[in-house]
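**Q** Sequence first, then the predicted structure, then my questions.
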Amino acid sequence: MGEQTLESELRFTEGHTTPRNERLLRELAKAIEESPIEPNRFNLSHIIGAGLTGLAAIVESSSFAVAQDSKIVYPPGAPKIASDYLDTWGFLRGRYGYERTLGPHTGIDIDVLIGHPVLAAADGVIFRSHWSNDSGWRIVIEHGKDVDGSYLRTIYLHNDKNLVAPGENIKRGQIIALSGVSGRMSYDYPHLHFMVYKGPTQKYSEEWTHVNPHEYWVDGPYRITCFDTSKGYQNSSIRFTYPVECKLPNDKNLNK
């Protein structure tokens, strides 16, 4: 297939999938699977559903995603991040049959199956545990004031089931939900969308903004920290452990 032919296909199909385009999609999907991109980052059915326009955007953004991944240090057994903070994705087709354009990603999408334990990233109080049409079953945790005087919240979206209620005091590593695909913006892709928000006052205002979760891991920036019951965690500053259950090195099921 000539480069010019492929380019014209990507430019003019506008997301409509014909039998010929489907063949082209499968060829490109195969190329993606054989590339250095994280295994299982893209599901073939999602690629086919996106159409060639969507795939073009995914291919274009994949090099950025790989570059971001190169910064991240994963401990053994930690589920991988499918879409990182400030990633830019193109067109995706959701269960409702329309396409959307996503701007810079406001959190991280952790690639876990439906029913995977979602953990509190630090001690705090459940501020919200409720349903949103876009986010599905969501949880917001208030973690209080950090050493710099700012206030921090973590947000957990697309859960299959929430296990906590507003006002509950929770501990780091406590199971607060089971992951899922709930909400319009999950686009039928099982994952946990995890966000960190920062503000100058305890009460939410327009001055609150999302921040990079990778700057807040216990082990240091971009060093994902799995929760471990055998470890103690300092309270001098608010730092987070991974909000999903990891298979730690002493877990007999790690290599299964």
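**A** Sure, I can see it.
**Q** Please make it C-alpha for all contacts and neighbour counts, starting now.
**A** Noted.
**Q** pull the longest helix from this structure.
**A** helix 44-69 (DSSP state H).
**Q** thinking Q68 is in contact with D84, fair?
**A** Yes - the pair Q68 / D84 is scored as a contact, 7.2 Å apart, by Cα atoms under 8 Å.
**Q** which non-adjacent residue is nearest I48?
**A** Among residues not flanking I48 along the chain, L25 sits closest, at 6.3 Å (Cα to Cα, 6 or more residues apart in numbering).
**Q** One more: V244?
**A** V118 (4.6 Å).
**Q** residue contacts, the one you found?
**A** Residues near V118 by Cα atoms under 8 Å, 6 or more residues apart in numbering: 175-179, 192, 243-245.
**Q** any chance of these in a markdown table, plus distance to I48 and neighbour count?
**A** Converted to a markdown table, the contacts of V118 look like this (distance: Cα to Cα, whole Å; neighbours: other Cα atoms under 10 Å):
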| residue | distance to I48 | neighbour count |
| --- | --- | --- |
| I175 | 35 | 20 |
| I176 | 34 | 24 |
| A177 | 31 | 26 |
| L178 | 28 | 21 |
| S179 | 25 | 29 |
| L192 | 23 | 32 |
| P243 | 30 | 28 |
| V244 | 29 | 27 |
| E245 | 31 | 21 |
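**Q** Next up, a structure to set beside the first:
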Amino acid sequence: MMRIAILLAGAMTVTGCLSEEKAFGKSAGYGRSYHSPVHVHIPQNAPSITQQFRKVEDNEHYGLDVHAPIGTPVIAAAGGEVIKSFWGPAYGNQIEILHPADSSGKTSRTRYVHLEKRIAEVGDQVARGTQIGTLGITGFLSSGFPHLHFETLYRGTSIIHSAEDPNLFWVNGEGKVTCFDQRRHADLSSENFVLTYPVPCK
């Protein structure tokens, strides 16, 4: 019971800090204990990142959290095949996309968690920038705070062994959050595994 109260208080604190002017163009820090932080540059029109990736014993966060209102479109960060689309109690509505093999010959995956609605279904082929769902607060690990939890499984399938910081893979370079632009990004080569932001920028 105490743990739930602490989680709710934390969620309320974060929500309170995200006034309208902070809802875009801000990026949370990694914290002092994280051994390999990325210097993040986020466009002023991009919904803010409220929690970064952590791969630390007993304090893991295997993705990043993007804050935006419930119902905000969630879009594919790279093209591929939807291999999971389901609801679970911890993470609520979630979608997983398998991306084509890169120059290494290995595939990668992205996961989109706490969705309000799932639009894409298993077997769908989606292009980069295709809407696959809407942002929500589903699953008890959302803590009642509207956000997209976004994960990257690079060249593998295990969340423990393959999870990597999405900030390493933006189209514009490491740490340079890249908003999807239909004119520039729809036909990117899959030779290198690169990502665009999983929600639209305003």
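**A** All right, it came through fine. Remember, predicted model here, so these are calculated numbers, not experimental data.
**Q** Now do the longest helix of the first structure: which elements does it pack against?
**A** Using 3 or more Cα pairs under 8 Å, 6 or more residues apart in numbering; DSSP states H and E, the elements in contact with helix 44-69 of the first structure are helix 3-12, helix 19-33, strand 91-93.
**Q** Buried deepest among those, which one?
**A** Comparing those by mean neighbour count (mean count of other Cα atoms under 10 Å), strand 91-93 comes out on top with a mean of 21.
**Q** re earlier: check the fit of the following helix or strand past the longest helix of the first structure onto the second structure and give the mean distance.
**A** On the C-terminal side of helix 44-69 of the first structure, the nearest following helix or strand under DSSP states H and E is strand 81-83. Superposed on the second structure, strand 81-83 of the first structure shows a mean distance to its aligned partners of 0.4 Å (mean Cα distance after the TM-score superposition for the first structure).
**Q** In the second structure, what range does strand 81-83 of the first structure match?
**A** The aligned range for strand 81-83 of the first structure in the second structure is 49-51, by TM-score structural alignment.
**Q** any residues touching that stretch, and which ones?
**A** With Cα under 8 Å, 6+ apart, stretch 49-51 of the second structure has contacts from 14, 26-30, 64-67.
**Q** nearest to Y91 of the second structure, of those residues?
**A** Closest to Y91 of the second structure out of the contacts of stretch 49-51 of the second structure is D65 (12.8 Å), distances taken as Cα to Cα.
**Q** Would you enumerate the residues in contact with the closest one?
**A** 49-52, 147-150.
**Q** Just send the residues you listed back as CSV, with distance to E174 of the second structure too.
**A** CSV is the format used below for these (distance: Cα to Cα, whole Å):
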residue, distance to E174 of the second structure
I49, 15
T50, 18
Q51, 17
Q52, 14
H147, 23
L148, 21
H149, 19
F150, 16
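**Q** Only the buried residues of the longest helix of the first structure, if you could.
**A** Neighbour-count burial for helix 44-69 of the first structure flags 44, 46-59, 62, 65, 68-69 (criterion: 16 or more other Cα atoms under 10 Å).
**Q** tell me the strands in the first structure, going along the chain?
**A** Here the first structure has its strands, by DSSP state E, at 81-83, 91-93, 99-101, 108-110, 117-119, 124-132, 136-145, 151-162, 169-170, 175-179, 192-199, 209-211.
**Q** now those as a markdown table including distance to Y74 of the first structure?
**A** Converted to a markdown table, these look like this (distance: least, Cα to Cα, whole Å):
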| stretch | distance to Y74 of the first structure |
| --- | --- |
| strand 81-83 | 10 |
| strand 91-93 | 27 |
| strand 99-101 | 29 |
| strand 108-110 | 12 |
| strand 117-119 | 17 |
| strand 124-132 | 25 |
| strand 136-145 | 24 |
| strand 151-162 | 20 |
| strand 169-170 | 25 |
| strand 175-179 | 20 |
| strand 192-199 | 16 |
| strand 209-211 | 20 |
